Each structure stands twice: as structure tokens, then as C-alpha cells.
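Peer 1: got a sequence here, can you model it:
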Amino acid sequence: MKILILSACLIMMAASTAQAAARTPGAGLDKADANHDGYVTRDEFKALRAAQFARLDRNDDGVVSLSEFPRLAKSTRSKAQALKAVITHADRDGDGRVARAEFVDGPAPLFDRADRDHDGRLSREEVAALRDQLESLK
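Peer 2: Presented below is the predicted three-dimensional model:
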């Protein structure tokens, strides 16, 4: 459950607008359907994570760290706590920074949990069910 919450926080933080994401957990999954066929494949999900990483990597150095978010790093607000948790969770080598490969190619527990029929793609119904699950966690 902790991994699911962290992944959800990451998707919410990286959505195009923070307000829209906060109102609609998992909104990024809706945007991940690049070919608009009604399904989010694992590759589309990975592309979403790559785009999220690009937005989070403010100085384009290939890593994300709290130093790129000085105000959030000092804050105890929920967004700051979510960012800290995401960095801690995704930081596989424990160096305090999240490399692109750690983030984009790392485990995808949110996708795995949502893929109820284990076919490697998320239907609209699976995305809606995940969104409902995340809403209930608020």
C-alpha cells in the first residue's frame, strides 16, 4: 500500500497543474494513452514517467534531488512530504538523488496494481477503478 501511495503522489505532483492533479488522483494515467486506443500500455506508462521525470529535473542534470526544490525541501507541507517520500522510495542506490534510470525504468507498482487482468495494459475501467481507490485514500 505504501508503494501505491508513493506512486500516486508522484503522478499527482508531476501532472500539468498541481490543482487539477490534487483534485483528480491518477489524472496522469488518462494522459498516458498516447495513441488514444482506450488502453495505457506499459510502454505508454513508462513514457509518462519519463515526461514526469523531465518536469521534476529542473536543472536538466539527469537526476532529481531535494536541492532542486529549495522551498519544498524546507517545508513540512503535504507536497513537500510527498516529494521527499518519492525521492526516498525511488532512490535505489541511496545517494539522495534519483537518476532518470531509477525513476523511469524502476518498478511500476501503480501500473501493476491497476492491471487487474494482468494483460500488460490498463483499460479505462482499470484506470477508473484505480482512481476510485486513490480517491478513497484522501
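Peer 1: every contact and neighbour count from this point should use C-alpha atoms.
Peer 2: OK.
Peer 1: neighbours around residue 87, how many?
Peer 2: Neighbours of residue 87 under the rule other C-alpha atoms under 10 Å: 22.
Peer 1: next, the second sequence, to be compared with the first:
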Amino acid sequence: MRAIILLCLLALPVAAHAQTTGQPAGQPTGQPPSQPTGQATAPPAGPAPIPLPPWFIEIDTAKKGEVARADFLKYRMKSFDDLDLNKDGKISLEEFLKLAEPPHSSDQPGGPSLEDRRNRLRAAFQNLDLNSSGFIERAEAEAPIQSEFNQFDTDRDNKITEPEIRLIMQRLQQRQMAERQQAEAERRKGLVALNELMDMQMRDADKLDKNNDGKISQQEYLLAAGPADGAQSEGLLPYDIRKKLVMIKFNDIDSNKDGIIDRPELTAYALKEFLETDLNKDRFLDQEEVKKFQEAEAAKTQELIKKMMPPPAPPAPPKPAQPQRAPAPQQGAPPTGLPQGTR
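Peer 2: Below is the predicted model:
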């Protein structure tokens, strides 16, 4: 981590120089691209070669296709020499903080402020000051640069050749691409892209295409309504209602109204549903967007069911109450009062 921070800081003037010169990456400063006059350029036989980093071209002024250790160290330490204002072979914190100011760094829209850059440099200074002397000494600054050279010098001959640096740059690009793909995969967890939605709908349609002709007839599509009767239909809506709901969906997908759903129509319908569901227009469907779409579809279906269901029969009027009659006295019944024999 310490080496990475220092290398990034020491490379700042080089990056600024490349921007001000306007030279493309891999082209020597002040020299136009070499092209033989009067000769046609042959088309490339294969993939374009990995471009050399600008620092390699700027160091290899003799165009020998190699960079020696001493030249690499001198080039990388130029920023150290620029920061060492009093030329005492070490950089103080005050000198180091100059990296936060022009020409080394400047304010960018949306970028860190001057104070933020200084705070980051203070933390980096503490990491680079290995002996806690309050200074970054020359040996401390050279150590990560020597380590960087060792990584490039794969055959340990104290020079970096074009094949070595191209191979390392290729591996770096591959690693960065893999990291970007992994980050994108992490970001896309739980998200559904348009092609994925189409694939899911095509797989569902293939289950209905019983004769495997790539098309779905009305009769085939009616299978989505479920069983008409039997134990499997228990708890479901009446079959007639389910048939009507399925045919409404069929007619929505069957755009040319020929009674057949083909793959272009399925694709167009999937696109329509995707655009309606993608509320934030980021070209992906998240769980919240899918949930809202499903809730809206469920509400529409309930409204359709209400219209299709027959109205409930009005309750039968209550029967009028019959008047109660007093029972007639029985013949020979004793008079009311105390029983006989008690008087």
C-alpha cells in the first residue's frame, strides 16, 4: 500500500505533462507518428499490440526498446527532486503538501477540495516516513521505485524490455477487466436485464408450444388457464373466468390479431413490459420495480374479475309473520284454580 501511494504521487507530474503536450499515449513527446511516405499501410494481421506506457517511451529516448534500472530510478525520482526545494536529500511535510497544489494537482468539478487533498497527503506522508523522522528521506522514496522496477524486470537482467512491459500491461488490463466484471456482477445481483426477461418469457412460452412449431395457438395458450374441473381446480376461479383472463392476455400479445403468437410478438411484448417496469430507466429491473409492477397487474386483474363475475342474487324478502291464535279450552277440563279436593 505504501509503495502504491508513493508511485501514484510521484507519477503526478508525468501525467500532467502528458495532458499538456496533447500527445497520445505511447507516442514520444514532440515527435509525430512515423509513417513511410508513399507506401500503403498494410492492414494489421492480428489484434493491436498492447501500447507501451508513456514513461517507457519518455525514458527510452534512444529507441533501443529497453529501460535500464538507473534511468528508471532517475526518471521516477524527478518528482522527489522537484519537491526537495532546499536540496537536502529529504522532503518535509511542508514540501510534500505541495503535491496538493498546482501544477501537481488542481480543483476538478466533483473532485476533492484542496483541504481534502492535503489531508490525504498527510496520511500518506506518515506511511512513507518509515523511521518517523518527520521527513521522507531519499532511500525511503527510492525503495518502492526499486520494487516497482523489480516487478517489471521479469528476467532479472536490470533492464525492462518492450516484451516484458507489454506482457505486464496486458496482464494488468486483464486484471482490471476482471475486476470491473466482478464489480458489475456484484452491482447486478438481484437485477434483471432486458435479455434475461425475454429469455424467461420465451422459456414460459415454449412450455405452451406443444407441437414445437415456434408459435402458440389460442388452444395452446388456453393451457395457462389451468384445469377445468377436478381436484386440481379446487380453490381456483371459475374456469370461464380464467379462460377470459387468459384470452385477454393472448390478445394483448397477438399484435397482428391473426390468432397466433410468434416470437417477434413475444419479444415486442417483453420489451413493452420491461419499459413499463423500469421506472428509474437504468436498463435493469430491481426487486422493488418488479414488486410494483406485479401489484399494479394484480389490481388490474381484480378489476377485470369484478366485471366478469355475475352479480350476487338479491336476498329473498322475509315472509310475513302469521298472527298467533289463543288455544281453545279442552272439553271437560277442570276450571283453573286449585286442584279439586283441596277446597
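Peer 1: what's the TM-score here?
Peer 2: After superposition, the two chains reach a TM-score (TM-score structural alignment, normalised by the length of structure 1) of 0.65; 132 aligned residues with a C-alpha RMSD of 3.9 Å.
Peer 1: could you list the residues in contact with stretch 77-92 of structure 1?
Peer 2: Contact with stretch 77-92 of structure 1 is made by 3, 6-7, 9-10, 13, 64-66, 72-75, 94, 96-99, 102-103, 106, as judged by C-alpha atoms under 8 Å, 6 or more residues apart in numbering.
Peer 1: do the same with stretch 86-95 of structure 2
Peer 2: Residues from elsewhere that reach stretch 86-95 of structure 2 (C-alpha under 8 Å, 6+ apart): 80-81, 83-85, 122, 125, 134-138.
Peer 1: just the buried residues of those.
Peer 2: Among the contacts of stretch 86-95 of structure 2, the ones that count as buried by 16 or more other C-alpha atoms under 10 Å are 80-81, 83-84, 125, 135-138.
Peer 1: closest one to residue 302 of structure 2 out of the residues you listed, please.
Peer 2: Using C-alpha to C-alpha, residue 125 comes nearest to residue 302 of structure 2 of those, at 66.8 Å.
Peer 1: element containing the closest one?
Peer 2: Using DSSP states H and E, residue 125 of structure 2 sits in helix 114-128.
Peer 1: what does residue 155 of structure 2 correspond to in structure 1?
Peer 2: Residue 155 of structure 2 maps onto residue 117 in structure 1, with residues paired by TM-score structural alignment.
Peer 1: could I get the buried residue list for the helix or strand containing residue 204 of structure 2?
Peer 2: Using DSSP H and E, residue 204 of structure 2 sits in helix 194-208. By neighbour count on 16+ other C-alpha under 10 Å, the buried set for helix 194-208 of structure 2 is 194, 197-198, 202, 205-206, 208.
Peer 1: which parts of structure 1 are strands?
Peer 2: Using DSSP state E, the strands of structure 1 run over 39-41, 63-64, 98-99, 121-123.
Peer 1: which part of structure 2 matches the second one?
Peer 2: Meaning strand 63-64 of structure 1. On the basis of TM-score structural alignment, strand 63-64 of structure 1 is assigned to residues 90-91 in structure 2.
Peer 1: tell me the mean distance between the matching stretch and structure 1 once they are aligned.
Peer 2: Here the mean offset of stretch 90-91 of structure 2 against structure 1 after fitting is 1.7 Å, by mean C-alpha distance after the TM-score superposition for structure 1.
Peer 1: aligned partner of residue 219 of structure 2 in structure 1?
Peer 2: Residue 219 of structure 2 maps onto nothing in structure 1, by TM-score structural alignment.
Peer 1: for the helix or strand hosting residue 219 of structure 2, name the packing helices and strands.
Peer 2: Assigned by DSSP H and E, residue 219 of structure 2 belongs to helix 218-221. Contacts defined by 3 or more C-alpha pairs under 8 Å, 6 or more residues apart in numbering; DSSP states H and E place helix 218-221 of structure 2 against helix 239-253.
Peer 1: now with 10 Å?
Peer 2: Applying 3 or more C-alpha pairs under 10 Å, 6 or more residues apart in numbering; DSSP states H and E, we find helix 218-221 of structure 2 packed against helix 194-208, helix 239-253, strand 260-261.
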